[in-house]
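Trainee: Predicted model, plus sequence, below.
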Amino acid sequence: MTPNRPAPLPLDLDYLRHVLVELLEIPSPSGRTDHVQQYVGERLAALGIPSTLTRRGALSAYLPGPRTTGADRAIVVHTDVIGGMVKRLKENGRLELQPIGTHSARFAEGAHVRVFTDHLDQVVTGQVLPLKASGHRYNDAVDSQGIGWELVEVRVDEPVDDIAGLRALGIDVGDFVALLPNPQVTPSGYVKSRHLDDKAGVAAVLTACKALVDAGVTPAVTAHLLITVTEEIGHGASHGLDPDVAEIVSVDAAVVAPGQQSREDAATLAMGDGVGPFDYHLTRNLAAIARENDVDLVRDVFDNYRSDVAAAVEAGAHARVALLGFGVDATHGHERTHLDGLRHLTQLLCLYLQSDLVFPEWDAEPAGELVNFPSLAVQPAQEDGPREGPIGLHDLT
């Protein structure tokens, strides 16, 4: 049976933009994500979508489909971002940092930060600076200094010049340090900010859910939403997924850089990443949905990349997996994307949520007879053109 291909839905792009900026303004380095999860939970509740919270802080919600039995699907995004942690109180009254997540000290230099102490009402601001920060003092050595976390420090915005002064502020080793995003939306539609990865993805998913709710559309298949909080440190969707989930689509930043096809103004379908290829059938199905509905979608492969679904598969998830993205220039650095790309991604999510599973009957159970496997709905081109429609294994011989 060929999956249903519904029409696009109206999108509330003002909502997308508003939610994105609000998400960006909430500090959420991996390990300190309670505030941002509360925000997302409230946004889901406003749409009439209840959610629950796991012990490890992941949010789980779902949009019910018409079937009460069979397999479901899941959309996974993450709210945690890269950041830092106080590694050492320095004798000069400054702070040495340990990075949270994988990112370069090159892009941390100059960042304004908030240091969260154990006193909830005590937040100390500061800025990340290279050890040789004054051109008038170090001259050309400012340019020749190397790059590394041991070569930067946080200058706190308080009159302290020793360890005792830092402790008097309530600062201690292990305090979280959030890099402030400074989000900007330009008149031409570019969104510039730290932490677009993956808060732009969260905004797109929430907007897609709103589109279905506003239109009164029931998903073809029950769709679970999993909002994780440890993707940047590799754990991601290692827990919290419903056992009935047969398809998992992660939504995350796509790499815009030389040698990549991803664009800021388009959605991206990742065919593989640093962990390996994504599911052959699910990726081609997503590409077909986009093609049939004029969604601007490009395919790409990422080298130094892993997402929530990698953690899910490594934890034993028995499901087809895929990755959809929004093009981001300078990922994990001074990031930039475009509202057009987020629009295309959001529309593709709406279409996917309205479509059936790739193999609704086969994937209703975790395993089946090999002879009954229906193979892919779209096959590579033959001499007489592309082969359309489901085929059996005997057609491949």
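Mentor: Nice, I can see it.
Trainee: rest of the way, CA atoms for contacts and neighbours
Mentor: Fine.
Trainee: Give the other helices and strands that the strand or helix carrying residue 290 contacts.
Mentor: Using DSSP states H and E, residue 290 falls within helix 280-292. Contact here means 3 or more Cα pairs under 8 Å, 6 or more residues apart in numbering; DSSP states H and E; on that basis helix 280-292 packs against strand 267-273, strand 297-301, strand 320-329, helix 339-354.
Trainee: Just the buried residues of it, please?
Mentor: By 16 or more other Cα atoms under 10 Å, the buried positions in helix 280-292 come out as 281, 282, 283, 284, 285, 286, 287, 289, 290.
Trainee: For the fifth one, which non-adjacent residue is closest in space?
Mentor: Computed as Cα to Cα, 6 or more residues apart in numbering, the closest residue to residue 285 that is not its neighbour in sequence is residue 358, at 6.6 Å.
Trainee: The one you found sits in which helix or strand?
Mentor: With DSSP H and E as criterion, residue 358 is part of no helix or strand.
Trainee: Residue 282 is in contact with that one, correct?
Mentor: Yes: between residue 358 and residue 282 there is a contact at 6.4 Å, judged by Cα atoms under 8 Å.
Trainee: List the residues that contact residue 239.
Mentor: Neighbour list for residue 239: 312, 315 [criterion: Cα atoms under 8 Å, 6 or more residues apart in numbering].
Trainee: one more structure, for comparison:
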Amino acid sequence: MSTPVIDDAYLKDILARLLATPSPSGFTDAVTRLCCEELTRLGVPFEITRRGAIRARIQGGRRKPARAIVGHIDTLGAQIKALKDNGRMEVVPIGHWSSRFAEGARCTVFTPEHGAFRGSILPLKASGHTFNEEVDTQPVNWRQVELRPDVVAASQADLEALGFNIGDFVAIDPQPEFLDNGFIVSRHLDDKAGVASMFAALKAIVEGEEPLAVDTYFLFTITEEVGHGASSVLSQDIASMVTIDNGAAAPGQNSREFGVTISMADQTGPFDYHLTQKLLRLCRDEGIEHQRDIFRYYRSDSASAIEAGADVRTALVTFGVDASHGYERIHIHALHSVARLIRSYALSRVEIGRDSQELSDLTGFTDLPMDPAEETPWDGRDEAPETPSGEGNLGGQN
């Protein structure tokens, strides 16, 4: 395999554009359009679901067992829960994040008929000059914050007259900084940084005109932060799916802000053994810096696909993020590394040819290194039978 060429300038540019496009779960049309426009520019065909999830396809030498790489373009956010008598608004979160990180956030409230309004999310007791030490002792939860819109409003009636209503979407400003030393600090790097790495890998594949063994899909989901994710965007041909998402670089975790972090398991259980081992092998073969981790309080597009009933091998590739679901930080080294691995996986051979069939007998079925005395455990390269469609064995793990 040739030396990968990942365009870091492009990666940062598409990331900046993604971050500049508000997309809390349930309010994602604009970011869907942005991604589709970029796919069109790259010359990659795509189709979108009714609600806006995207399925882009690069044609390979065979139709199946197809592969997929998936990331989500929705982010955390909030909605208006109530219009208050003081001219401010109660909010509830979209996705799982602490009100601790909402305090002080600048935001935009989108109203259907009156356009967008700017505002801030503040603690109920925001002034030390008024509340003294109570600003330090009030509880941390979503009932302890309120949204102060930057409008002239002193009552619920004033808010209603301006067009605010229960259910309006609130997008939190990302406030991105791209530092000269390679660090990137912003909200919503989960998972727009992963999506940027996907686009950088796509660009390298398209510009390199390198043939793929099988059809490879790049999927962009729109409801991962609320648990639905890849539940309805897979095709029947897809046999393996690699999810790209953030990893927690924090005490007690093995994730780092550099290289690739391969997740071995999350709160929903272990990832597919054979697909995960293949990704680790690709990292070693390609000289991609990497580490492994397990996440206790984490789920991703992989979980939603499996829970929806998809019989698909899943794995999770992450970029280590510090302060996930808060003011996040990542280094370009990790995003570059993830893009390299995506490209390497897309260009690699398929070894479990049997995966082209939804159901078959034991012929070509995978094996595990069970015997400690074995010197050469199964490496995924057994011969598989001719498929009913005549595609035959493709050699290589999915």
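Mentor: Done, it's in. These numbers come from a predicted model, not from an experiment.
Trainee: TM-score of the superposed pair?
Mentor: Here the TM-score for the pair of chains, by TM-score structural alignment, normalised by the length of the first structure, is 0.93; 382 aligned residues with a Cα RMSD of 1.6 Å.
Trainee: Looking at the helices and strands packed on helix 280-292 of the first structure, spot the one closest to residue 198 of the first structure.
Mentor: strand 320-329 (9.4 Å; Cα to Cα).
Trainee: circling back to that earlier point, output the residue interval of the second structure matched by the helix holding residue 290 of the first structure.
Mentor: Alignment of helix 280-292 of the first structure against the second structure: residues 273-285, by TM-score structural alignment.
Trainee: do the same with stretch 38-48 of the first structure
Mentor: Taking TM-score structural alignment, stretch 38-48 of the first structure hits residues 33-43 over in the second structure.
Trainee: what comes up buried for the matching stretch?
Mentor: In stretch 33-43 of the second structure, counting by 16+ other Cα under 10 Å, buried: 35, 36, 39.
Trainee: angle of the helix holding residue 290 of the first structure against strand 320-329?
Mentor: Helix 280-292 of the first structure and strand 320-329 meet at an angle of 50 degrees, taking axes from the mean of the first three to the mean of the last three Cα atoms, to 10 degrees as the criterion.
Trainee: quick one: the match of helix 280-292 of the first structure to the first structure mean distance?
Mentor: Following superposition, stretch 273-285 of the second structure is found to deviate from the first structure by 0.4 Å on average (mean Cα distance after the TM-score superposition for the first structure).
Trainee: Run a quick neighbour tally on the equivalent of residue 367 of the first structure over in the second structure.
Mentor: Matched to the second structure by TM-score structural alignment, residue 367 of the first structure sits across from residue 359. By the criterion of other Cα atoms under 10 Å, residue 359 of the second structure has 8 neighbours.
Trainee: Where does residue 359 of the second structure sit: helix, strand or coil?
Mentor: Assigned by DSSP: H, G, I helix; E, B strand; the rest coil, the conformation of residue 359 of the second structure is coil.
Trainee: And it, how far from residue 214 of the second structure?
Mentor: 19 Å (Cα to Cα, to the nearest Å).
Trainee: Residue 300 of the second structure touches residue 245, doesn't it?
Mentor: Yes: with contact defined as Cα under 8 Å, residue 300 of the second structure and residue 245 form a contacting pair (7.4 Å).
Trainee: residues of stretch 121-137 of the first structure that come out buried?
Mentor: Across stretch 121-137 of the first structure, burial judged by 16+ other Cα under 10 Å covers 123, 124, 125, 126, 127, 128, 129, 130, 132, 133.
Trainee: Closest one of those residues to residue 88 of the first structure?
Mentor: Looking across those and measuring by Cα to Cα, the closest to residue 88 of the first structure is residue 128, at 14.2 Å.
Trainee: Quick one: the residues in the second structure that the longest strand seen in the first structure pairs up with.
Mentor: Longest strand in the first structure, counting residues (DSSP state E): strand 245-256. Aligned using TM-score structural alignment, strand 245-256 of the first structure spans residues 238-249 in the second structure.
Trainee: contact partners of the matching stretch?
Mentor: For stretch 238-249 of the second structure, using Cα under 8 Å, 6+ apart, the contacting residues are 64-72, 189-191, 194-195, 255-257, 261, 275, 295, 300-302, 311-324, 355-356, 398.
Trainee: can you tell me which residues contact residue 71 of the second structure?
Mentor: 191, 194, 195, 198, 219, 220, 221, 243, 244, 245, 301.
Trainee: Please verify my assumption that the last one contacts residue 230.
Mentor: Going back to what we said before, that points to residue 301 of the second structure. Yes: the pair residue 301 of the second structure / residue 230 is scored as a contact, 5.1 Å apart, by Cα under 8 Å.
Trainee: Between the two, which contacts overlap?
Mentor: With Cα under 8 Å, 6+ apart, residue 301 of the second structure and residue 230 have common neighbours 70, 224.
Trainee: ok, the match of residue 367 of the first structure to residue 307 of the second structure distance?
Mentor: 19 Å.
Trainee: now swap in residue 107 of the second structure and tell me
Mentor: Residue 107 of the second structure is 34 Å from residue 307 of the second structure, by Cα to Cα.
Trainee: Which one of those two is surrounded by more residues?
Mentor: residue 107 (23 against 14).
Trainee: And that one, what's its match in the first structure?
Mentor: Checking TM-score structural alignment: residue 107 of the second structure goes with residue 113.
Trainee: so what does the helix or strand hosting that match touch, helix or strand wise?
Mentor: Residue 113 of the first structure is part of strand 112-116, with elements assigned from DSSP H and E. Strand 112-116 of the first structure makes packing contacts with strand 123-130, strand 176-179 when contacts are defined by 3+ Cα pairs under 8 Å, 6+ apart.
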